[in-house]
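[1] below: sequence and its predicted model.
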Amino acid sequence: MRVTVFGATGGTGKQVVDQALAAGHKVTAVARNPQAAEAALGERDGLTVVPGDVLDAESVATATAGSDAIISVLGVADRKQPTTVYSAGVANMVRAMGESGPRRIIALSADGVEPNPNVNIGQRLVMALVVARMFKHQYKDMLEMERVLAEADVDWTVVRPPRLSDGEHTGEYRVDAEEPMKDSSTISRADLADFIVTRLADEDTHRKIVWVSK
């Protein structure tokens, strides 16, 4: 497939690019600074780095033209400030998809965006009083991003992982497309990327929120 990746230079993004290329896909990595992205990702067969900004609808449309799928693994550096990167960025992707782009998009969210009813009261309190407050701006915008996708006529999948680590690529993890896991804790960025890349052509995950964990 021809895959356009937004957020390709982040920790998960690099893993997505590596594994997509290893799987034989052609990857277009979108970056505001192409030179820095090329240095971070290296020059490899099947990889093209193009300039672009997720908040610029025209550059998003240009970057996604001719693609079969979009992967959004966006992130923000400053969690203390409000952001619209996730929601506005994905809205631009959806707009580009409706015009002439692909129908398939996989977007990274987070397990903590909503309270998990399947964990005990102690865990819920920690999430509500500590984690949710630390990431309140990102979580708020991720939920808006999910709403944008839910209302879009595209084949979307939202991925909600727990805490990410730099652990090994094992290919062994749990998946639930029905409800949050009661015992999710962490997943390596490599295994998260494994899930994303291997579900590019998976129709069973279309229009679903999916939880993944070690």
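    Noted; the coordinates are in hand. Numbering: from 1, shown residues only.
[2] going forward, measure contacts between C-alpha atoms and count neighbours the same way
    Will do.
[3] roughly how far apart are the closest residue in space to Asn116 that isn't next to it in sequence and Ser213?
    Closest residue in space to Asn116, ignoring its immediate chain neighbours: Pro180 at 6.2 Å, by Cα to Cα, 6 or more residues apart in numbering. Distance, Pro180 to Ser213, by Cα to Cα, to the nearest Å: 10 Å.
[4] then Leu164?
    9 Å.
[5] shared neighbours of those two, anything?
    The overlap between the contact sets of Leu164 and Ser213 (Cα atoms under 8 Å, 6 or more residues apart in numbering) consists of Thr186, Ile187.
[6] between the two, which one's more packed in?
    Neighbour comparison, Leu164 and Ser213: the larger count goes to Ser213, with 23 against 18 (by other Cα atoms under 10 Å).
[7] ok now do that one, which residues does it touch?
    Pro161, Pro162, Tyr173, Arg174, Val175, Ser184, Ser185, Thr186, Ile187 are the contacts of Ser213 under Cα under 8 Å, 6+ apart.
[8] pull out the buried positions in the one helix or strand the last one maps to.
    For Ile187, the enclosing helix or strand under DSSP states H and E is strand 186-188. Neighbour counts using 16 or more other Cα atoms under 10 Å place Thr186, Ile187, Ser188 of strand 186-188 among the buried residues.
[9] second one coming, line it up with the first:
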Amino acid sequence: MITLVVGASGATGKLLIDQLLSAGQWVKILVRATSQIPDAWLHHARITVLRVNDITRIPVNELSAHLQDCQSVAVCLGHTLNLKGIYGPPRRLVTDMVQLLCTAIRKNTPEKPFRFVLMNTAGNSNRDLNEPVSFGQKIVIGLLRLLLPPHPDNEKAADYLRLKTGGQNPFIEWVAVRPDSLINNAYVTAYTLHPSPTRSALFNPGQTSRINVSHFMAQLLTDDNTWHQWKGQMPVIYNATTSLNKATTHQPADRT
């Protein structure tokens, strides 16, 4: 299987590439011309590097051509955490990329639906479900929508998959993965998966290691059972703790 990964140069995207390669997959990575990527990627037999000046302005026909031999897409895009990245253009970085990819996929009319995996955030509610949100959190989320453009961008990107792609699209099936506060770990550890948050992302956040996010995204892309369990949903992923139960739990294989 070949997966096109957008945002591969980011902290989680790089880990996702490693997870896919470890699973024996082929990958294409779509990155900006100025992005820093590992030298090893340039010479890896199962990696194709596609460099463009502006990933959100790549012509649909060109993107469709890159997707012709792919079966899945993963988006790990995020805004750079500085003033330019947060408040400068493009403010709809993730949303525009999701829309462009979906348009390019539909243009190819694939015989089998693409698997589309979007890295999102636990701070974004799944409005297909009646997820409990406190009054205080609603107030803060409203402020975030006004003051921090990356937050509404994440919301609109997931909403595009929910509302424009939906659950019965013949060309695209999707999952939006919602980690909580991201941390770095060297290895995949046990993690839990939930249809909705089990804690407040603002007032009682959990932790999710980037490598666990990348592992789950790779599982979605490569494992049929995992995909059929979560497709059309927005699973929340936390690092496992003794206080979290009644959830789908992943236990990593022993490392030798």
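    It's in. Every value quoted in this text rests on a predicted model; they were computed, and no experiment measured them.
[10] quick one: the residue nearest to Asn116 of the first structure from Glu114 of the first structure, how far?
    The separation that Pro180 of the first structure has from Glu114 of the first structure, given Cα to Cα, amounts to 10 Å.
[11] likewise for Val85 of the first structure?
    When Val85 of the first structure is compared with Glu114 of the first structure (using Cα to Cα), they lie 19 Å apart.
[12] pick out whichever of these two has more residues nearby.
    Val85 (19 against 14).
[13] aligned to the more buried one, what sits in the second structure?
    For Val85 of the first structure, the aligned position in the second structure is occupied by Leu93, per TM-score structural alignment.
[14] quick one: that match and Val31 of the second structure, what's the gap?
    For Leu93 of the second structure relative to Val31 of the second structure (Cα to Cα), the value is 13 Å.
[15] next, the buried residues of stretch 158-167 of the second structure.
    By 16+ other Cα under 10 Å, the buried positions in stretch 158-167 of the second structure come out as Ala158, Asp159, Tyr160, Leu161, Arg162, Thr165.
[16] what sits up against it?
    By Cα under 8 Å, 6+ apart, stretch 158-167 of the second structure touches Thr95, Val98, Gln99, Leu118, Asn120, Asp128, Ile172, Glu173, Trp174, Ala176, Gly232.
[17] go through those and say which is closest to Ser214 of the second structure.
    Of all the contacts of stretch 158-167 of the second structure, Ser214 of the second structure sits closest to Leu118, with 11.1 Å by Cα to Cα.
[18] secondary structure element for the closest one?
    Per DSSP H and E: strand 114-119 holds Leu118 of the second structure.
[19] and for Leu20 of the second structure, nearest residue in space, chain neighbours not counted?
    Leaving out its chain neighbours, the residue that sits closest to Leu20 of the second structure by Cα to Cα, 6+ apart is Ala218, at 5.9 Å.
[20] where does the one you found land in three-state SS?
    Using DSSP: H, G, I helix; E, B strand; the rest coil, the three-state assignment for Ala218 of the second structure comes out as helix.
[21] contacting residues around Ser59 of the first structure?
    Residues near Ser59 of the first structure by Cα under 8 Å, 6+ apart: Pro51, Gly52, Asp53.
[22] separation between whatever residue of the first structure lines up with Thr208 of the second structure and Asp68 of the first structure?
    In the first structure, the residue matched to Thr208 of the second structure (TM-score structural alignment) is Ile187. Using Cα to Cα, we find Ile187 of the first structure at a distance of 27 Å from Asp68 of the first structure.
[23] check Lys182 of the first structure too.
    For Lys182 of the first structure relative to Asp68 of the first structure (Cα to Cα), the value is 35 Å.
[24] repeat for Met181 of the first structure
    From Met181 of the first structure to Asp68 of the first structure the distance is 31 Å (Cα to Cα).
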